[in-house]
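1. What shape does this take:
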Amino acid sequence: MNYQDFITIEPGKRGGKPCVRGLRITVYDVLDYLAAGMTPEQIVAEFDYLTLDDIRACLAYAADRERHQLVQGA
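-> Here you go, the predicted structure:
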């Protein structure tokens, strides 16, 4: 999955945090819902403008950031 097709960063939107497809929902919001126990299907049902691909893109973005942090800190 190429999360770059789904995750956008705009300085004037949500303080420049990474958002899903230019919407006002951040990657952090989606990850927080998952961490709280919501399934991807529940998130999509609650936020009808999100797709399962959006959820996967958030996970891929987070994994990529983590991978880069580990490399820089090594």
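2. okay, CA-based contacts and neighbour counts for the rest of this
-> Will do.
3. Run through who's touching the longest helix belonging to the chain.
-> When the chain is parsed with DSSP state H, its longest helix is helix 52-73. The contact list for helix 52-73 (Cα atoms under 8 Å, 6 or more residues apart in numbering) reads 1-4, 6-7, 20, 27, 30-31, 40-41, 44.
4. and for comparison, fold this next one:
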Amino acid sequence: MAIERITVDPGRMGGLPCIRGTRVTATAVLGQLAAGRTIDEVLDDYPYLDREDVLAALEFAAAAVAERELPIRPAAA
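-> Prediction:
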């Protein structure tokens, strides 16, 4: 599973989920993707990460959303 690349250490980055014990948070990667950057552009910014790390961040986000209630408004009818 790619999600195993996501680590949490209370002493690193305030305990936020990070990629493989680095100081790169999953949210930093996700934020770049949400802003429209491509995986290749993210990897250019973080050359020590690889494609599987970015996909792990996406897998982590999908799992997190599946486990939480989010304040999303119902669609207009």
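5. Once they're superposed, what TM-score comes out?
-> Remark: TM-score between the superposed chains equals 0.87 [TM-score structural alignment, normalised by the length of structure 1]; 69 aligned residues with a Cα RMSD of 1.0 Å.
6. that older thread, so which of the contacts of helix 52-73 of structure 1 belong to strands?
-> 7, 20 (DSSP state E).
7. who wins for most neighbours among the contacts of helix 52-73 of structure 1?
-> Highest neighbour count within the contacts of helix 52-73 of structure 1: Val20, with 26 neighbours (other Cα atoms under 10 Å).
8. Just confirm that one contacts Thr8, I think it does.
-> Yes - applying Cα atoms under 8 Å as the test, Val20 of structure 1 and Thr8 come out as touching, 6.2 Å apart.
9. re earlier: need the max-distance pair from the contacts of helix 52-73 of structure 1.
-> Maximum pairwise distance in these, criterion Cα to Cα, is 21.8 Å, between Gln4 and Glu41.
10. if I look at Ala45 of structure 1, how far off is Thr51 of structure 1?
-> Taking Cα to Cα, to the nearest Å as the measure, Ala45 of structure 1 falls 9 Å from Thr51 of structure 1.
11. scratch that, Pro11 of structure 1
-> Pro11 of structure 1 sits 24 Å away from Thr51 of structure 1, going by Cα to Cα.
12. now Ile25 of structure 1
-> Ile25 of structure 1 is 12 Å from Thr51 of structure 1, by Cα to Cα.
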